[in-house]
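Participant: sequence unknown, structure follows:
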């Protein structure tokens, strides 16, 4: 086991990564490339399946270049964004583009569902409130606007499933990815025939459901020739990216909380069970932020999650404004320096960080004194307030309080942002020295599938991950508590009709 290696593939919003790990979680090799994305119309984003596969092939080859004996790579699995997928034909050929998870072309279908369907019944089955991102509405759009591809298709595969299919030929999906379709009965752990019928979709398109970490096949000779992997390398079922990250961070039990700080940011709490009752539904509908429930990649576990689609994207947006033309690292350092130089409270400027997936954000409280530093700090503070609100909402709905908050992802490399978040929360944040948790979680699932680990406990306990604690300042927490309660919580509801009007005007 000491000489064994595992491969984790992470197909994300911004980048595709292939990382090779030792069984103790140490990084042995890595490669990354930008996720190829096309934007054919305003509000649309999609990926060409062939181009996406070639990008995965390229990063696998680059990651394996420094590995002396490819037979040491015992197993692999793929993690990906949750709501994007592709229709595949009988011969394995992709028949439609991959509609990106954040694409808004399916918004009319989601709105129609909200108007004509029983949202409580849908919530009780799926743990979800209708939103354009979910697979059910992408499939409806493809049925109506790509009818030839839809008719010829034999399987709908999520992005991670499609990459695994190209590697080993298996047409499967795991429970965590199925949870993002709004066609999956969470408690029964099967596709919902009722929802499929109500949506007017073909149930035969939905793939076989398997537990994450299940051995689904082995790398074929054809895939081996393309990627450089050894033929016969075990392919395991991976899962939804945030959920794979939670496995690597050992956020598997009730009382744990994960802050996954990527391009999108999630509040993630594992659950022993899912109380999908009318009280929880009403609480969810009443909030401006709607939580979703799903199946964990950890066996027999569930989760509750809320997401800020534009978290890391908002920081990147601020980087481009603060240091146009600078390198990524230089721009990041400039934003950190600016935010640190502004006083807590950003001189009265508030930032509403709703910049993606059809939402609109705002700066409020601007004066002639509001310079770059105040705006940079306001972005960090607004993100921290929004994350706090999502956590408060979940804890209030479920009547629980997270014992620990663990942070992973690229945002953990920004100490000013992390410090502000701890002050806003008034709670310590445990920061894991784990930049690539999603790929590591996928690699662990590949290791379980290959028999390198005999259980999830063995896999997680084998990791040798350092962590540090970011503690809150009591005085700063008191200040931020007032800003949060007296100002920030009023911001989104107050601006909602203005943003609705702007959206309507933009469509004229």
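Facilitator: The structure has been received and is ready for your questions. Model, not experiment: these values are computed from the prediction.
Participant: for the rest of this, base every contact and every neighbour count on C-alpha atoms.
Facilitator: OK.
Participant: tell me the strands in the stretch 1-150 of the chain, going along the chain?
Facilitator: Listed from the start of the chain, the stretch 1-150 of the chain has strands (DSSP state E, counting those that start in this stretch) covering 5-11, 15-22, 27-34, 46-47, 73-80, 85-88, 98-99.
Participant: and the stretch 201-350 of the chain, by the same measure?
Facilitator: In the stretch 201-350 of the chain, the strands defined using DSSP E, counting those that start in this stretch lie at 208-210, 215-218, 234-236, 239-240, 256-261, 265-271, 292-295, 302-308, 350-352.
Participant: let's bring in a second one:
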């Protein structure tokens, strides 16, 4: 660990044991802040929405200044709710593959944030793949050459943004660390770096070969650090006094995996947000999957590897469906779906920006299959719920084949609050779905990792459970539903659409 790391034992000895860590979770649609005590208790909470801009089809952007303002707002709400708390440190979890350019001297953005689900670099990736680059990328990074990951977006910024002489490029975690420390620290966490297509996953360092391939100069990129190696101290961070250590940083999905207690193969979690991350720890970084990503979940003393399937549209599928059926948001879609016994033969494939894992078909198009004269808005809503669960099943089936088979799936995120979605998930998986008692596992997980790093222990037990959903669907009906889904995915594919 670096020199910035703290020791809980020393703090006890010196009589300075802190009250809590302020944990920031910067996600796609909002920023949340939690005050987390060492025993895992959440002492206070704050939240601030972040809008998403869609300037062109398949383009997803956000304003980096608005993101920073949301961090200040959420933190201020949280601290105001517990004014007596002593803030011993700050931790950060962040959306991962999204990128931004900003000024090293001022911290002000030089570009919009290009979101992880953005598809503007699809043709660029296709050209690189046609030139034979896909295998080299996979061999060094464990990832597919896909526009979801950061490097194609970073190249787009190099070509399109007015970067200037003191520009920085990086993922959202690096941007936030730079702003939190008043520009003193320009660093990214190794797990977030492993999602860029630029990190040699075995060496834990930027790959010169991949930097050249994507045309990104190394001096534009942050230093790579371990998850709790220390990220400087706060400076000018709103209600937080200057000099508070930034203890740990994680990608949001990685932090949820940690909080769920998924530290060994055979365990896995699914986070239901705008998109979804289905992630399971893996035995090292060898034997890369062709259908899933190999990533670094976190690094304390040694890096922990994981298999992951990223789904582009889960919560986004419900929000889009809300517009189709006249509902007021994703929760209203779930309520409408619950008014019918099933989807009435309707199947939805929410390929609004193509499909990611395990299909990797950016040419796929959204599809509603099986429309009939008696199809109702409730059937469309139910098909959207089914589509979220089917996409998660697709990833779990690959984990079963390529790693240790799962006996259960641990669920978190906003979508895990839907009883209908969780029951549907258990039915289509044919195994239990265990829902965490709190949906704020990303902020909780990175705080727990910081406390564990200070103590030098193995980490906390799994997050408390709110409910376990047992499958109710018999095997024949489950397979019938899964077969219908697979047929719909085939029909939605870019290859089929061009025939």
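Facilitator: Cool, got the structure. Source: prediction; values computed, not measured.
Participant: including distance to residue 257 of structure 1 and mean neighbour count, could the strands of the stretch 1-150 of structure 1 go into CSV?
Facilitator: Below are these laid out as CSV (distance: least, CA to CA, whole Å; neighbours: other CA atoms under 10 Å):
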stretch, distance to residue 257 of structure 1, mean neighbour count
strand 5-11, 22, 30
strand 15-22, 25, 24
strand 27-34, 25, 17
strand 46-47, 32, 20
strand 73-80, 20, 30
strand 85-88, 28, 25
strand 98-99, 30, 24
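Participant: right, and the ones you listed - which one's nearest residue 311 of structure 1?
Facilitator: Shortest separation from residue 311 of structure 1 across the strands of the stretch 1-150 of structure 1 is recorded for strand 15-22, at 15.7 Å, computed as CA to CA.
Participant: what packs against that closest one?
Facilitator: The criterion is 3 or more CA pairs under 8 Å, 6 or more residues apart in numbering; DSSP states H and E, and the helices and strands that strand 15-22 of structure 1 contacts are strand 5-11, strand 27-34, helix 49-64, helix 437-449.
Participant: residue 269 of structure 2 -> structure 1?
Facilitator: With TM-score structural alignment as the matching criterion, the partner of residue 269 of structure 2 in structure 1 is residue 258.
Participant: can you tell me which helix in structure 2 is longest?
Facilitator: Ranked by residue count, the top helix of structure 2 under DSSP state H comes out as helix 377-402.
Participant: helices or strands up against it?
Facilitator: When contacts are defined as 3+ CA pairs under 8 Å, 6+ apart, helix 377-402 of structure 2 sits against strand 276-281, strand 303-311, helix 315-325, helix 330-337, strand 347-349, helix 419-429.
Participant: quick one: which of these is nearest residue 44 of structure 2?
Facilitator: Comparing these against residue 44 of structure 2 with CA to CA, the closest turns out to be helix 330-337 (24.8 Å).
Participant: tell me what angle the closest one forms with helix 419-429.
Facilitator: With axes from the mean of the first three to the mean of the last three CA atoms, to 10 degrees as the basis, helix 330-337 of structure 2 and helix 419-429 are set at 70 degrees to each other.
Participant: what's helix 330-337 of structure 2 packed up against?
Facilitator: Under the contact criterion of 3+ CA pairs under 8 Å, 6+ apart, the helices and strands touching helix 330-337 of structure 2 comprise helix 315-325, helix 377-402.
Participant: list the buried residues for the longest one?
Facilitator: Residues 377-396, 398-399, 402 are the ones in helix 377-402 of structure 2 that count as buried (16 or more other CA atoms under 10 Å).
Participant: quick one, what contacts the spatially most central residue of structure 2?
Facilitator: Nearest residue to the geometric centre of structure 2 (CA atoms, centre = their mean): residue 253, 4.2 Å. For residue 253 of structure 2, the residues meeting the contact criterion (CA atoms under 8 Å, 6 or more residues apart in numbering) are 271, 277, 279, 442.
Participant: residue 97 of structure 1 too?
Facilitator: Contacts of residue 97 of structure 1 were listed using CA under 8 Å, 6+ apart, and they are 46-49, 86.
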